[in-house]
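Colleague: this is a predicted model, with the sequence first.
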Amino acid sequence: MAKPAEKAFYRFLVLFFNCLLTFGSYFCFDIPSVLQEQFQGNLTCPNSTVVNGTVPNTTAECVEGLGMTPQEYNLLYAIYAWTNALVVIMAGFLIDKLGNRFGVFLFSFLTVLGSAIFALGSHFKGTGYLLPLMLTGRLLFGSGNGSLTIVQNRITAFWFKGKELALAFGLTLAFSRLGSVLNFFFTQRFEAHFGIQWTLWGGTILCVVGFLAAITVSALDKVGMKQLGLDGAIQEESRKVRVQDVRHLSLRYWLLVLTIMFFYNGIFPFIADASKFIQDKYSGYSQKEAAYIAGAVYDSSLVLSATVGILIDYVGLRGVFAVACAVLTLPVFALLAFTFVPPLVSTIWLGVTYSFAAASMWPSIPLVVPQATLGTAMGLTTSVQMIGIGISNLIVGQILGTKSSDAKIPLWRWQRMMIFMLANTISCIITSVLLNVIDHRQGGTLNKTTKRSAVQQPPAPPDRDPLLEGEEGQEEEASVRSPSINSS
């Protein structure tokens, strides 16, 4: 009789709570994007009366807020990215060494702590404590959220490798993006009624929900490992992981990392400023409408992620999809830079290419790295990705740079920003083409379906040799028994 952990319902139950890990943190991540006017708004407004950002009986619009400059606002995103870049490398190694249960508790707690300090900082507007507290909060939040995503992907890869891997990654992304979508739909309304401070505290409460999910998924993972008889073997494998193993990661892996970095360089910095861009360039959009349009990137991703995951599991061609996503993203930034086509067209289009990119690129990592060091590989990937995004956010801040917190940014500055996004997308095309060339020379693993790869792929192609001396037999045994990614 099959044990519960061997049945499909069990792994999908693990997946459900695993998805909830980052629901709240993804909601919190883009709160500044929705409330950019409030973050950069005036400390006080005339007549002490503000209704939805407009002062009655005056011709000038006044938004009461925290008084940040555009550079300070973009620094909130940059420090998140830089923190990820520094923390996730060690976090990935620690997860490989100490297991998922250690990581899931620590990093979900950091998201709660970071979001709480970020919310606390908003109570000190007009003082010298505002920016340091909010940057500290984003720093802790970033160190937790980026690392938590590694644990989340690692758990998903263990339970679904060789089965519905792209579907599982797609559903994980969909749940995360549900948090982002709800943020774009409800945060501005909530802030209009309760103010920015209570809005930020509401995000903290959602992070607490993620912490409760962490407790649940940890328990399910522990019980499942014992039922599968893998707990002891995986712990033994973890003790053999070494930092030096990084040098064995292949050229194919690093090209995949660069492809991910350049693609996301065009996504996240754009979304961070999209709401204000829409209001500055296109006439007739309120802050609420601009937030809805910017959030359409996540709306499309939410709707398509599961379907795209099923498609990619069936047809494979992950490398081909990576190239296609980059090529099809070029027109998005071209339209935004050089035309006045309604911005909703571009944000929906970007959401579609983003869905295919996320479902094809990230699930490719377990296929090109040794299983014992998947956490370290995920950490390195996230680190490089966040270094790129952090640099991009700083460059965007300089391109848009103005010392006035509420001034309308000239269109020529926005155009330069979109050209910068185009440059990143072109770089993504180059690296993804090279990735396909190298992959073709090494057996074409990325462009096979999951089931065919499992059957046809040689036991140890050049870039998937076991990193640990003397583990060849162990890895072959584990691959027959179960997908042996450390999940202790």
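Modeller: It's in.
Colleague: contacts, neighbours, all on C-alpha from now
Modeller: Will do.
Colleague: wait, is Tyr285 part of a helix?
Modeller: No: with DSSP: H, G, I helix; E, B strand; the rest coil as the criterion, Tyr285 is located in coil rather than a helix.
Colleague: chain neighbours aside, what residue packs nearest to it?
Modeller: Nearest residue to Tyr285, sequence neighbours excluded (Cα to Cα, 6 or more residues apart in numbering): Gln279, at 5.7 Å.
Colleague: now do the helix or strand hosting the one you found: everything it contacts.
Modeller: Using DSSP states H and E, Gln279 sits in helix 268-281. For helix 268-281, the external contacting residues (Cα atoms under 8 Å, 6 or more residues apart in numbering) are 30, 32-34, 36-37, 74, 77, 285-287, 290-291, 293-295, 343, 389, 392-393, 396, 408-411, 414, 421.
Colleague: now stretch 217-229
Modeller: 3-6, 14, 17-18, 100-101, 104, 231, 487-488.
Colleague: got a PyMOL select line for the buried ones in the residues you listed?
Modeller: To isolate the buried members of the contacts of stretch 217-229 in PyMOL, using 16 or more other Cα atoms under 10 Å:
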select buried, resi 5+14+17+18+100+101+104+231+487+488
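Colleague: could the contacts of stretch 217-229 go into JSON lines alongside secondary structure and distance to Gln442?
Modeller: Below are these laid out as JSON lines (DSSP: H, G, I helix; E, B strand; the rest coil; distance: Cα to Cα, whole Å):
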{"residue": "Lys3", "secondary structure": "coil", "distance to Gln442": "38"}
{"residue": "Pro4", "secondary structure": "helix", "distance to Gln442": "38"}
{"residue": "Ala5", "secondary structure": "helix", "distance to Gln442": "35"}
{"residue": "Glu6", "secondary structure": "helix", "distance to Gln442": "33"}
{"residue": "Val14", "secondary structure": "helix", "distance to Gln442": "34"}
{"residue": "Phe17", "secondary structure": "helix", "distance to Gln442": "37"}
{"residue": "Asn18", "secondary structure": "helix", "distance to Gln442": "33"}
{"residue": "Asn100", "secondary structure": "helix", "distance to Gln442": "31"}
{"residue": "Arg101", "secondary structure": "helix", "distance to Gln442": "35"}
{"residue": "Val104", "secondary structure": "helix", "distance to Gln442": "35"}
{"residue": "Asp231", "secondary structure": "helix", "distance to Gln442": "33"}
{"residue": "Ser487", "secondary structure": "coil", "distance to Gln442": "28"}
{"residue": "Ser488", "secondary structure": "coil", "distance to Gln442": "31"}
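Colleague: alongside the first one, take a look at this:
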Amino acid sequence: MTKQEVNLRDSAVMRWSALGIVAFTMMAAYFVNDIMAPLKTMLESNLSWNSSDFGYFTGAYSFLNVFLLMLIWGGLMLDRFGIRLTGKLATILMVVGVALEYYGITVKAADTTMIMGHKAGVFFASAGYSIFGVGAEVAGITVTKIIAKWFRGKEMGTAMGIQVALARIGSQAAYSVAIPIAKNTSLSMPVIVGFILLVIGMFAFFAYSVMDKKLDKQDKFIEEEEESKFSFRDVKDILINPGFWLIALLCVLFYSCVFPFQKFASELMVNKYGISDDIAGTIVGLPALGALVLTPLFGSVVDRRGKAASIMMLGSFMLILVHLIYAIPFLNNWLIAITLMIVLGIAFSLVPSAMWPSVAKIFPARQLGTAYALIFFIQNIGLWGVPNLIGLILDKYCVVGTSGNANIYDYTLPMVVFTGFAVLSLIVAYLLKVANRRYGYNLEKPNISK
């Protein structure tokens, strides 16, 4: 590197530009991830799905990641072969998966073909969503390692917060536009929109790879990595670290109270609070909208003030209040529903802004890809199991009537289940704070080096 050449990481313009490019890819991924959630009732009416079918489809996102360990292999690949190759393959998988999901949605309801005990359309849509899930999760850990690479010793919490916030914009857009698009065009059109965004996101990541390659040539990051290169022995070191298990358990419990809940929440808004289905998705997307401002703000607090472990406890406690009040049958005013979604958005911003930078404090750089992959793997167990559980509960215990070809559900019991997960997340967050004092993870200290 010449004396006049500015290191890309030290250039604020370049590191924030790199963040913006990969954040767009994740924003497209989150749009696709949530685009089907508001359409649950329409899937029942138009394609003869039921809640169990919807739960199976939603859980399929994590099926390959959990049962074929694809996410773990992706993490190992990330640490062994690097960001560029892993990220490119991940974006390609997302595009292929959504194409298959589209095919499943276009299978006619009259087709009674059963595949592995499921309707043909449900099976193909779920298979595509599962392939997409592999790509999305591997892309997620890749982007997280990218941020750790570009922002180490700098505004890492803020950067991760902004990335999460932009991803939530994708979620909010999906919840807001899914039903209007489907009603005015076709049930499959929202998936087509997601496919187009993902193709653009794939090319965006390929463009980022040029920047990443240049950084590797001029920066010492890779040289340091090679001096202490990842080995499979590092997996053992990760697994015996108490901080890993506490972060992983907090992750799976917290996110099991958020993402699966949001998949069913549009129907909750309609059935319990009498909110029109045209705007129910927008209300469910409020946490994503709030995250646009709050996650970078909280990330900046963690960067400059620290207190990550305490922030994770606060977010978990707020989640308990949200689900507990949703579970109370007679509190059915629409203003309560909106208020709780806003509180959920605050909790949803607090925990990620503190959790993900904390992983970079607990593990060295050479282990980060695998550590994130293992944490995401455990998270995916919840993202697979909880939607299936909620769908089963709804079909067996919560049907209280019908409207057209769709069932009407009482969501009290599912919300009690979510409340239980939230209570467990608070307990684990407290244990993480205790472990931080015992093992010296420095989670309560600021991220920015002085």
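Modeller: Nice, I can see it. Because the structure is a prediction, the values reported are computed rather than measured.
Colleague: what would you report as the TM-score here?
Modeller: Taking TM-score structural alignment, normalised by the length of structure 2 as the basis, the two superposed chains have a TM-score of 0.91; 425 aligned residues with a Cα RMSD of 1.7 Å.
Colleague: what's the match for the residue nearest to Tyr285 of structure 1 in structure 2?
Modeller: Under the alignment (TM-score structural alignment), Gln279 of structure 1 maps onto Val270 of structure 2.
Colleague: what span of structure 2 is the helix ranked longest in structure 1 aligned with?
Modeller: If each helix of structure 1 is counted by residues according to DSSP state H, the longest one is helix 165-228. Under TM-score structural alignment, the counterpart of helix 165-228 of structure 1 in structure 2 spans residues 156-219.
Colleague: over to stretch 145-152 of structure 1?
Modeller: Residue span in structure 2 matched to stretch 145-152 of structure 1, by TM-score structural alignment: 136-143.
Colleague: would you mind getting the average deviation of the matching stretch from structure 1?
Modeller: Compared with structure 1 after the fit, stretch 136-143 of structure 2 shows a mean deviation of 0.5 Å (mean Cα distance after the TM-score superposition for structure 1).
Colleague: kindly check the end-to-end length of stretch 228-237 of structure 2 for me.
Modeller: 14 Å (Cα to Cα, to the nearest Å).
Colleague: determine how far it lies from the middle of the whole chain.
Modeller: Counting by Cα atoms, centre = their mean, to the nearest Å, stretch 228-237 of structure 2 is centred 26 Å from the centre of its parent chain.
Colleague: quick one, what contacts Asn388 of structure 2?
Modeller: Ser52, Gly55, Tyr56, Thr58, Gly59.
Colleague: could you pull out the helices in the stretch 351-450 of structure 2 for me?
Modeller: 368-397, 412-439 (DSSP state H, counting those that start in this stretch).
Colleague: which ones among the contacts of Asn388 of structure 2 map onto helices?
Modeller: Short answer: these in helices (DSSP H) are Ser52, Gly55, Tyr56, Thr58, Gly59.
Colleague: so what's the third one up against?
Modeller: So the one you mean is Tyr56 of structure 2. Ser126, Pro387, Asn388, Gly391.
Colleague: between the residues you listed, which sits nearest Ser256 of structure 2?
Modeller: Lowest distance from Ser256 of structure 2 to the contacts of Tyr56 of structure 2 (Cα to Cα) belongs to Pro387, with 8.7 Å.
Colleague: which position in structure 1 aligns with that closest one?
Modeller: Checking TM-score structural alignment: Pro387 of structure 2 goes with Asn393.
Colleague: return the residues in contact with its match.
Modeller: Applying Cα under 8 Å, 6+ apart, the residues near Asn393 of structure 1 are Asn74, Leu75, Tyr77, Ala78, Pro269.
Colleague: next, count neighbours for the first one.
Modeller: A count of neighbours around Asn74 of structure 1, defined by other Cα atoms under 10 Å, yields 27.
Colleague: from Phe67 of structure 2, how far off is the equivalent of it over in structure 2?
Modeller: Taking TM-score structural alignment, Asn74 of structure 1 has Gly55 as its aligned residue in structure 2. Distance, Gly55 of structure 2 to Phe67 of structure 2, by Cα to Cα: 17 Å.
Colleague: ok, back up a step: of the helices of the stretch 351-450 of structure 2, which stretch is the most buried?
Modeller: Stretch with highest mean neighbour count among the helices of the stretch 351-450 of structure 2: helix 368-397 (a mean of 23; mean count of other Cα atoms under 10 Å).
Colleague: what's around the match of Gln279 of structure 1, how many residues?
Modeller: 20.
Colleague: same check on the one 5 residues further on?
Modeller: Neighbour count for Ile275 of structure 2, taken as other Cα under 10 Å: 19.
Colleague: returning to that earlier point: CSV for the contacts of stretch 217-229 of structure 1, including distance to Cys428 of structure 1?
Modeller: Shown next, in CSV, are the contacts of stretch 217-229 of structure 1 (distance: Cα to Cα, whole Å):
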residue, distance to Cys428 of structure 1
Lys3, 45
Pro4, 43
Ala5, 40
Glu6, 39
Val14, 33
Phe17, 33
Asn18, 30
Asn100, 31
Arg101, 35
Val104, 31
Asp231, 39
Ser487, 32
Ser488, 35
